[in-house]
Each structure stands twice: as structure tokens, then as C-alpha cells.
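S.K.: Need coordinates for the following:
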Amino acid sequence: MTTERTDVTGTGAGAEPAVAGPGSPMVARTRAELRTARAALDDGDVAVVMTMGALHDGHATLIRRARETHAHVVVTIFLNPLQFGPKEDLSRYPRTFDADLEICSAAGVDLVFAPTPDVIYPDGDPGVRLSAGPLGDVLEGQSRPGHFDGMLTVVAKLMHLTRCTSAYFGQKDAQQLLLIRRMVRDLDFPVRVVSVPTVREPDGLAMSSRNTYLTASDRETALCLSSALRAGAAAAVEGPSAIRRAAREVLVHEPLALIDYLVLVHPETLQDVPEWYRGEALLAVAGRVGTTRLIDNLPVMVGPGGGPLDVFTHD
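M.R.: Model (predicted):
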């Protein structure tokens, strides 16, 4: 499918958003264009799906879920520099805007907001940022200091700019999802946060834009992450120690995967659950395969009748 696209660079107050073609979403690149396009949508029923581009079927699933229950869907495509640390290569992140636009068109998106950093941060590096607090210092936050502060800052800005009523996020980024929920609740954002189950490849690998970095042998190695999660969930009826032991057993047999952490934690505090714990927990793993760092997780019910969950039952 080929989509004709008009690039927009105007910044004037009267700038009009570009329309990619018949049945395709409008494309706004500036705040003025976003205001014009957003004004044409129903203020009372707009869902947003926030992305950094390089869209795949995981993103398309979020869009389709939002489309099922909302009159309008906005997708943001913004590679946020605040989320990348000094040792992370922002320039390496894949940029596939034309393909992204085709996915948005096929999924029924009304509006794509694709700004550059100077549009989101007109004064340069923002002097005021949101803080993720203690929940942002563990797990991914320990490996990527400041990452979640940058993530929350841009999510807050995009919620304001798009004036969304709901925002859809994947369960795959479980810590991110938790922090966004806490931000919305603690700071009284009038936005409903909806979680969508992790979308996986047929072989079980969680879909991620970073999967494009994997070589064929790396990809085979990476399957140990999802295999470990499944093994842990299968032991959920026996309790936390059994879950951790079963998952760890899979990982130790794959020496080419350099595991950063494997944890079973409470889904709201991210603290390790004790042996007596029964209820919902997050089984999460992160590691490096080749040159690529991957994360994955699985919500589990611990105790009698336990096993894997798609998403947590609490909102």
C-alpha cells in the first residue's frame, strides 16, 4: 500500500494539518496544526496512543482497541530525547514515518501528531520535569536513571496537548504503565488509562521496536525471556519461590542472554512479594541479547488457581 503524504513545516497560527490521502489520518506537526485538527474532533470522546515511532502490530493492537470504544483516535509519534540516557544511542532508534502512517491509516486513526523536539520543548531542555519518585528508581529505573522522569514529562505534555479523555498503553511496559497510572491519579489528570495485553510474535517474543536490532541468532536467544515467564507462571499455584525457581531454571540454560534482573513483585509497589503472598504479582525480566537490551513481563495470579493473566484486574 502506497500513501501519498504532504509534509507540513508551517508554524503560523493559521497552519492547516496535512491530510495523507483519502481515508488517511490528518498529520499535524506543530502546536497550531494540532489545535486546528483537534478542534474538528469531538472533545468528549478522544483516545490517544502514544508512540516513539517504528510502529508494529503491538501499536496497531492498541489503536484497534481504542477504536472499538472511542469516536476518535489520535496517535502521537515522537522520539522523546528525555527518555534516552548518555549511554543510549538516540540516533540508532529506527525512524519509519511513512510505514507508521500506513499502519495508522489501516487501523482507522483520525489524527497523527508528529512533532519535532523543538515543538514539544520550545525552550530547549525543560527546566521543570515530572519526577517518577521511588517507583522510578527500581528495575528499569535503576538501569536507566532519569528515564521515567523524561517519560512522565512527555506523557503529561501530550495528554494536555491532545486533550484526550483516554490513553492506551501496552502491558509490556509494565513499570511505565504503573507510573502513568500513578501520575494520573496523584495529579488529578482527567484521563482514563487503559492497559492492553502484551502482543507477541508467533514464537512468543514480545513485540518491540528494538527487535529490529536482533540478528537471527540473537532472536533465538531472546526467546528464553518469554519462556522463563511462561515457566514461572506455570508454577504459580505453588507460591513465589516456585515461580522464581522455575523461571530462573530456564534462564541459566541460556548463557548468551545477560540477565539484568528477574523479579516477582507487587504490581503497585514493585517490592518483592514474600513467600506467604497470594494474589496478583508481576513477573518481570530484563537482559541484554547481543547489543540489544530487552524487557518482558507477565502478570500472574499467585496461589491456588493461579497462573498467567493478560493484564491486572485492578484499574
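S.K.: C-alpha only now, for contacts and for neighbours.
M.R.: Fine.
S.K.: the helices in the protein, which residues?
M.R.: Assigned by DSSP state H, the chain shows helices spanning 31-39, 57-69, 97-107, 117-120, 140-143, 147-162, 174-186, 216-234, 240-252.
S.K.: Any idea how far apart the tips of stretch 254-272 sit?
M.R.: End-to-end distance for stretch 254-272, by C-alpha to C-alpha, to the nearest Å: 24 Å.
S.K.: Go through it and flag the buried ones.
M.R.: By 16 or more other C-alpha atoms under 10 Å, the buried positions in stretch 254-272 come out as 256-257, 259, 262-268, 270, 272.
S.K.: And it, how far out from the chain middle?
M.R.: Averaged C-alpha coordinates place stretch 254-272 at 18 Å from its chain's average position (C-alpha atoms, centre = their mean, to the nearest Å).
S.K.: what residues does it touch?
M.R.: 135, 138-139, 178, 221-222, 224, 240, 243-244, 248, 251, 273, 280-290 (C-alpha atoms under 8 Å, 6 or more residues apart in numbering).
S.K.: ok, 7 Å please
M.R.: 178, 221, 224, 244, 273, 281-289 (C-alpha atoms under 7 Å, 6 or more residues apart in numbering).
S.K.: Test my guess that Phe84 contacts Pro145.
M.R.: No - between Phe84 and Pro145 there is no contact under C-alpha atoms under 7 Å: 9.3 Å.
S.K.: Could you report the distance from Gly85 to Pro145?
M.R.: Going from Gly85 to Pro145 by C-alpha to C-alpha gives 7 Å.
S.K.: And Gln176, by the same measure?
M.R.: Distance from Gln176 to Pro145, counting by C-alpha to C-alpha: 14 Å.
S.K.: Look at the two and report which has more neighbours.
M.R.: Gln176 (22 against 17; other C-alpha atoms under 10 Å).
S.K.: Can you name the residues that contact the residue lying closest to the more buried one once chain neighbours are set aside?
M.R.: Using C-alpha to C-alpha, 6 or more residues apart in numbering and skipping residues adjacent in sequence, the residue nearest Gln176 is Phe148, 7.2 Å away. For Phe148, the contacting residues are 83, 132, 136, 141, by C-alpha under 7 Å, 6+ apart.
S.K.: now the other sequence, so there's something to compare against:
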Amino acid sequence: MRIIRTIPELRAAVAEARTTGASVGLVPTMGAFHEGHLTLMREARKSNGLVVVSLFVNPTQFGANEDLGSYPRDEQRDAAMAEAEGVDIVFAPDASEIYPDGFATSIHVAGVTDVLDGASRGAHHFDGVATVVTKLFGIVQPDVAYFGQKDAQQVLVVRRLVRDLNLDVRIEACPIVREADGLAMSSRNVYLDADARAQATALNRGLDAASALAESGERDGATLVAAARRVLDEAGIRPDYLELRDNDDLSEVTRLDGEALLAVAARVGAARLIDNHVLKGGA
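M.R.: This next block holds a predicted model:
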């Protein structure tokens, strides 16, 4: 496995691999790997001749009062984990490589960024995500890019970006990977002390309660959201948001007739965590 830090060197490595007819899979990450990241790498390895994992804590998607400075970083550990999964290249650039002096371009995806994390964290968040993903797609030119369903809104933003800009890359969303107690795996889970760690399990338990109600035939959106909120209230969690949204355009869902995304974000202890379930209505 190679660790590459510059765009010209990465492009040369990808071009060399393409001379053999290899397809290219990209796993964009901010590091601090856990089983969720490793699952994406395994999926990429199954289907591609060259697997590139980007390792870059993207400063433009963090707000002034967010955890950019404290975000967990351990490149040596991450590189060893990626190598064990058969990754060919870890692209670990400095911020100045991605955003050189004078950088003045930003990508904004309207609509799907206006709600949930876009409303809670601010417009800068998904502008930062869209810009860095567009740059990574331009640098690597992957055939397929792999994202985790835990970041469901991010997946929808990237899909819209690819569609609107006619980018020649297929987006694969892989299922959420959870701990044995149901907590969605996240790099930010390391912020949780024992009490907060136990409290955080209420996020998935709340979503489970709404999912069970939907499976029993309940279709009223407010009733489904209320079922999840009761579990959060019992655990003393006050969410940033808990909303039922269309699973394609994130418009508000008042009645569950098709697929809808029940999404939650909440600060638990020192961590801001997100989670979601896809609820299915209809016959």
C-alpha cells in the first residue's frame, strides 16, 4: 500500500492502474477508522482493481464552534487498518494541497441541504462537503465512490451533485454498522464517557420504536416521530432535530406512504451524534 500526499502523484498512480483496465473505487473519509469505514473498504475491494481511500479532515465543513481542532486523528493507525483491508492507496494530503492559496470556489447544492444538518449546522457544512467531494472526484476520477448510510443526508447531497453536474461516478451507499447495543459506529463515539455512552443508545432505540410502529401499520408521521421522541425524552436527550423526511428529496412527510427517512441528531455528553432509519409504508 502507498501513502500519497500530492495530487500529481495520485493522478499518476491512478492513470497507471487504468492502463491495466482496472476500475477505481474511492472511499472518502476523515479518518479515525472504525468498522463502518472498513466495511466501505471491503465493498470497494470486492469490485475494483484499484482502491483509493482519502484521509482528510476537511476544514471547510466545520463551523467556528465545532470540533475541527479536536477531531480524532491517528494516521499511522488508520494506514495500518486500511492496508489490512487490501487498500492500494491512502491519499492523505495537507489542507494546502486541497485548498491552495487563493482558493475561491464553493459548490452549493440547494434543496436537500436546507433541512436537518443543513439547518442545524449551517449552510457552510454541506457546501464544504460538496466542494471537497467534487474535488476528490476530479482528482481520483473513480468509477464508484462508497459512502455510509449513517450520513444519509450527505449521501443524498452527493447523489444530487453527481446527477446535476453529470459526473461519471456511481455512488454506493452501504448500510449503517452498529455496536452490539445498537449505537451507530462513529468516529465521534470516542468523545463519550461511560454514562454518555449508555445514554446514546437511546438514539437507535427511539428509531427502533418508530420502525416497529411503522411495521405494525401506523402511517401518521407525527405519531411515528412521537414514538421515537418518547424514548429520547426518557433518556434525557433533547435532539437538535428528529424529523421524518422523504428519502429522495427530504421534503416533509406527514403520512408514510413510501420510503421515508427518520433522522435524528443530538448532543450526548461531549459528542454530537446522528442516526437514522428508513421507514417503509404503502401496502
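S.K.: can you list the contacts of stretch 254-272 of the first structure in CSV and add distance to His56 of the first structure and neighbour count?
M.R.: Output for the contacts of stretch 254-272 of the first structure, formatted as CSV (distance: C-alpha to C-alpha, whole Å; neighbours: other C-alpha atoms under 10 Å):
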residue, distance to His56 of the first structure, neighbour count
Leu178, 22, 19
Thr221, 21, 17
Cys224, 22, 21
Arg244, 31, 21
Val273, 34, 22
Ala281, 28, 27
Leu282, 24, 27
Leu283, 24, 27
Ala284, 22, 25
Val285, 22, 25
Ala286, 21, 21
Gly287, 22, 18
Arg288, 21, 16
Val289, 20, 22
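S.K.: Of those residues, which is the nearest to Phe169 of the first structure?
M.R.: Leu178 (10.2 Å; C-alpha to C-alpha).
S.K.: Give the equivalent position in the second structure for the closest one.
M.R.: Leu178 of the first structure maps onto Leu156 in the second structure when the alignment is built from TM-score structural alignment.
S.K.: what's the answer for Ala107 of the first structure, then?
M.R.: In the second structure, Ala107 of the first structure lands on Glu85 (TM-score structural alignment).
S.K.: Arg11 of the second structure maps to what in the first structure?
M.R.: Checking TM-score structural alignment: Arg11 of the second structure goes with Arg35.
S.K.: Compute the number of surrounding residues for its match.
M.R.: When neighbours are counted by other C-alpha under 10 Å, Arg35 of the first structure comes out with 19.
S.K.: Distance-wise, check it relative to Gly44 of the first structure.
M.R.: Taken as C-alpha to C-alpha, the span from Arg35 of the first structure to Gly44 of the first structure is 15 Å.
S.K.: do the same with Val273 of the first structure
M.R.: Val273 of the first structure is 40 Å from Gly44 of the first structure, by C-alpha to C-alpha.
S.K.: Could you save the helices of the first structure as CSV and add columns showing distance to Val193 of the first structure?
M.R.: Below are the helices of the first structure laid out as CSV (distance: least, C-alpha to C-alpha, whole Å):
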stretch, distance to Val193 of the first structure
helix 31-39, 20
helix 57-69, 11
helix 97-107, 20
helix 117-120, 22
helix 140-143, 21
helix 147-162, 11
helix 174-186, 6
helix 216-234, 25
helix 240-252, 29
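S.K.: out of these, which comes closest to Thr76 of the first structure?
M.R.: helix 147-162 (7.9 Å).
S.K.: how about that closest one, aligned to which bit of the second structure?
M.R.: Using TM-score structural alignment, helix 147-162 of the first structure pairs with 125-140 in the second structure.
S.K.: in the matching stretch, what counts as buried?
M.R.: 125-134, 136-137, 140.
S.K.: got it, and stretch 198-216 of the second structure?
M.R.: 199-211, 213-214.
S.K.: swap in stretch 100-120 of the first structure?
M.R.: 100-105, 107-115, 117, 120.
S.K.: What of stretch 172-189 of the second structure?
M.R.: Judged by neighbour count (16+ other C-alpha under 10 Å), stretch 172-189 of the second structure contains these buried residues: 172-174, 176-177, 183-189.
S.K.: Which stretch of the first structure lines up against it?
M.R.: Going by TM-score structural alignment, stretch 172-189 of the second structure sits over residues 194-211 in the first structure.
S.K.: next one: stretch 46-64 of the second structure
M.R.: Against the first structure, stretch 46-64 of the second structure falls on residues 68-86 (TM-score structural alignment).
S.K.: Ends of that stretch, what's the gap?
M.R.: For stretch 68-86 of the first structure, the separation between the terminal residues is 40 Å (C-alpha to C-alpha).
S.K.: and what of stretch 47-67 of the first structure?
M.R.: Its first and final residues considered, stretch 47-67 of the first structure spans 8 Å by C-alpha to C-alpha.
S.K.: can you list contacts of it?
M.R.: Outside stretch 47-67 of the first structure, the residues touching it (C-alpha under 7 Å, 6+ apart) are 70, 72-79, 94-97, 100, 103, 107, 164-169, 196, 199, 207, 209.
S.K.: Quick check: buried residues in it?
M.R.: For stretch 47-67 of the first structure, by 16+ other C-alpha under 10 Å, it's 47-51, 53-55, 58-67.
S.K.: Same check on stretch 235-243 of the first structure?
M.R.: Result for stretch 235-243 of the first structure [16+ other C-alpha under 10 Å]: buried residues 235-243.
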